[in-house]
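Peer 1: Structure for this input, please:
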Amino acid sequence: MIRSGLLGRAILASSSPRLHEEEARALGLDLTYELFDFTQRGLADADLAGVVDSLKRQGFAGFNVTYPFKQAIMPLMDELAPSAQAAGAVNTVAIRDGRLIGHNTDMPGFRDSLLAGLPGAALGHVIQLGAGGAGSAVANALLSLGVARLELVDPDAARAGALATDLAARYPSARVLVTPLADLDTAPADGIVNATPIGMAAKPGTPIPADAIAAHHWLADIIYFPLETELLRVARSKGCRAINGIGMVVGQAALALGIITGHTPNAERMKRSLA
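Peer 2: Next comes the predicted model:
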């Protein structure tokens, strides 16, 4: 049996167990996917190292990582794959001979979902809400696609500043800015990306006021539960082209399942399964 799972907070409603287990069965694999919800289990963030060590001792083949641990888990890795180094975050861990190898499948997952879901989207000026672990992967994906001006908005100014510095060094031809939410002017932007947890079932609401969204914007929300966040509802009511996080979650999940099991999943089949 292959043991895998997901570490995070407020994840009990996650579709990942069904997504991974159904695709594993289709591949002829006996795989279990367990949720390690730190909130539900009464665990502190400081317990992360202990939980990871426990999974290693129990013989897990690997696991996924979500909010709020994608960056906190990096120092626990024995090795970082190039994808994790580039994104500055880990969302997939493979355990090989007792060694923890951190990967990031969020970056290609988001990049591919944006290309497929919003073909031809203007990339001159993009506003990104959120500069955490998922935000780091999303920002790298946006800049790799050729975004010329990326504006980061995050309540943690130090975190946003550190990400901006890293991105500026990696993509010298682009301009990366940090803007406080109170100073944000969305009017000149082509697109808006929500890479915060605001809008999730456990964190309802919108990360920016509804009147900050206009018809000329395209909008991408990386949240997939619920399928339509309040932010997406507002954007679509104004005529914006918009996508939810389904494409990203399926893309990253297919890549993660392949990393953990060594088998090649069928992403289209996984998308149909999730739908």
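
Peer 1: When you work out contacts or count neighbours from here on, use the C-alpha atoms and nothing else.
Peer 2: Noted.

Peer 1: how many neighbours does the residue nearest to Ala44 when sequence neighbours are not counted have?
Peer 2: Computed as C-alpha to C-alpha, 6 or more residues apart in numbering, the closest residue to Ala44 that is not its neighbour in sequence is Phe38, at 6.8 Å. Taking other C-alpha atoms under 10 Å as the neighbour definition, Phe38 ends up with a count of 18.

Peer 1: do Ala169 as well
Peer 2: Burial of Ala169, expressed as a neighbour count using other C-alpha under 10 Å, amounts to 11.

Peer 1: can you pull the contacts of the residue nearest to Ala44?
Peer 2: Listed by C-alpha atoms under 8 Å, 6 or more residues apart in numbering, the contact set of Phe38 reads Leu7, Gly8, Arg9, Ala10, Ala44, Asp45.

Peer 1: Would you write out the ChimeraX command that picks the buried residues out of the residues you listed?
Peer 2: Buried residues within these, by 16 or more other C-alpha atoms under 10 Å, are selected in ChimeraX with:
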select :7,8,9,10
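
Peer 1: and of the contacts of Phe38, the nearest to Ala61?
Peer 2: Leu7 (14.1 Å; C-alpha to C-alpha).

Peer 1: The structure of the following sequence is requested for comparison with the preceding one:
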Amino acid sequence: MIHQTKVHPGNSRFLLGLVGAGIQASRTPPMHEREGDEQGLRLMYQSIDLEHLAIGPEALPELLTAAERMGFAGLNVTHPCKQAIIPYLDELSPDAAALGAVNTVVLSNGRRIGHNTDWWGFSESFKRGLPGAGLSSVVQLGAGGAGAAVAHALMTLGVRELILADQDRSRAQDVAAALNDRFERFGVHRVRISNDLKADMVKADGLVHCTPTGMDKYPGLPLPVDLLRQELWVAEIVYFPLETALLREARRIGCRTLDGGGMAVFQAVEAFRLFTGVKPDHERMLRHFIQLGSGAKEAAT
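Peer 2: Okay, here's the model as predicted:
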């Protein structure tokens, strides 16, 4: 059974961290620190950049032990560690267990508890940013750790048919099978693998992009621009930069669009609550995120 995070009334100091590769420009640390200040907490948030340290996910056991010994209250986890970290945790929340991906680790009472706030972050952003969007058929590009969370969110939002496309076909098949099992009460085989992306895009209401393409380190488009059309809505999870090449082309064509900023903020909102036991002000965090500007280099953590 998952333990709920409980914060002693006198606990107002929190040491937190973000573990991932290429995260030096992430907005996650300043978002948490500013909200901590607003809540009257002494909150310090450190970036633990695997790329900068010249190490890989194999160092996760050592990093977790070091974080515990230094008194960290928790860690956010991003690419390439969302799935790799799971074997080193003591417990998973129901969402993290179902998704097979963790983006938030609470370190409490000698235990490591993994959560996934990505799916809720995307869902909240979508409801606010694309109200009334058609959900009969949606194509999703990417089925990695973040993609699995987004696919779960799309199903909870009511997508009737979700079509997954990923360079690693077996990974997409695993996500599709898990989703079909999880959401069978709404009808079987609602999630399938794309065998003809062009044909699937012709009948789709919307497109969700969940790969790193479009980030500063991976510039370009994730699919041919001629597959976009004005009637399509397009959602992105990359938020550095906020306007990716995909969103720029979609807006030029006249599509309704959703950038990755909302998901970044709302996943942080829930992570902040898990770390501190304090409910943050999501509108204030969203304003701060916008103020931080563009130019960093990672997708939503």
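
Peer 1: Can you give me the TM-score here?
Peer 2: Aligned and superposed, the two chains score 0.96 in TM-score terms (TM-score structural alignment, normalised by the length of the first structure); 275 aligned residues with a C-alpha RMSD of 1.4 Å.

Peer 1: how about the residue nearest to Ala44 of the first structure, what's its partner in the second structure?
Peer 2: Matched by TM-score structural alignment, Phe38 of the first structure corresponds to Leu50 in the second structure.

Peer 1: The corresponding residue of the first structure for Asn180 of the second structure: what secondary structure?
Peer 2: Applying TM-score structural alignment, one finds that Asn180 of the second structure aligns to Ala168 in the first structure. The assignment at Ala168 of the first structure comes out as helix when based on DSSP: H, G, I helix; E, B strand; the rest coil.

Peer 1: element containing the closest residue to Ala168 of the first structure other than its chain neighbours, please.
Peer 2: Spatially, and ignoring its direct neighbours in sequence, Ala168 of the first structure is nearest to Val176 (6.1 Å; C-alpha to C-alpha, 6+ apart). Under DSSP states H and E, the secondary-structure element containing Val176 of the first structure is strand 175-178.

Peer 1: In space, what's closest to the most centrally placed residue in the second structure - neighbours in sequence excluded?
Peer 2: Nearest to the centroid of the C-alpha atoms of the second structure, with distances taken as C-alpha atoms, centre = their mean, sits Asp118, at 3.7 Å. Spatial nearest neighbour of Asp118 of the second structure, excluding adjacent residues (C-alpha to C-alpha, 6+ apart): Gln267 at 5.1 Å.

Peer 1: can you confirm the one you found is in a helix?
Peer 2: Yes. Secondary structure of Gln267 of the second structure, determined by three-state DSSP: located in a helix.

Peer 1: any idea what it aligns with in the first structure?
Peer 2: For Gln267 of the second structure, the aligned position in the first structure is Gln252, judged by TM-score structural alignment.

Peer 1: Cys81 of the second structure too?
Peer 2: Under the alignment defined by TM-score structural alignment, Cys81 of the second structure corresponds to Phe69 in the first structure.

Peer 1: Look at its match and tell me its secondary structure.
Peer 2: coil.

Peer 1: residues in contact with it?
Peer 2: The contact partners of Phe69 of the first structure, taken as C-alpha under 8 Å, 6+ apart, are Leu7, Gly8, Gly133.

Peer 1: looking at the second structure, which of those residues still make contact?
Peer 2: Mapping the contacts of Phe69 of the first structure onto the second structure (both residues aligned by TM-score structural alignment, their matches' C-alpha atoms under 8 Å) leaves Leu7, Gly8 still in contact.

Peer 1: CSV for the contacts of Phe69 of the first structure, including secondary structure and distance to Leu114 of the first structure?
Peer 2: Supplementary listing: the contacts of Phe69 of the first structure in CSV, determined by DSSP: H, G, I helix; E, B strand; the rest coil; distance: C-alpha to C-alpha, whole Å:
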residue, secondary structure, distance to Leu114 of the first structure
Leu7, strand, 26
Gly8, strand, 25
Gly133, helix, 18
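
Peer 1: and of the contacts of Phe69 of the first structure, the nearest to Asn91 of the first structure?
Peer 2: Among those, Gly133 lies closest to Asn91 of the first structure (C-alpha to C-alpha), at 8.3 Å.

Peer 1: Would you mind measuring from the closest one to Ala72 of the first structure?
Peer 2: With distances defined as C-alpha to C-alpha, to the nearest Å, the gap from Gly133 of the first structure to Ala72 of the first structure amounts to 9 Å.

Peer 1: Those two: who's more crowded?
Peer 2: Between Gly133 of the first structure and Ala72, counted using other C-alpha under 10 Å, the more crowded position is Gly133 (26 against 16).

Peer 1: Asp90 of the second structure maps to what in the first structure?
Peer 2: Using TM-score structural alignment, Asp90 of the second structure sits opposite Asp78 in the first structure.
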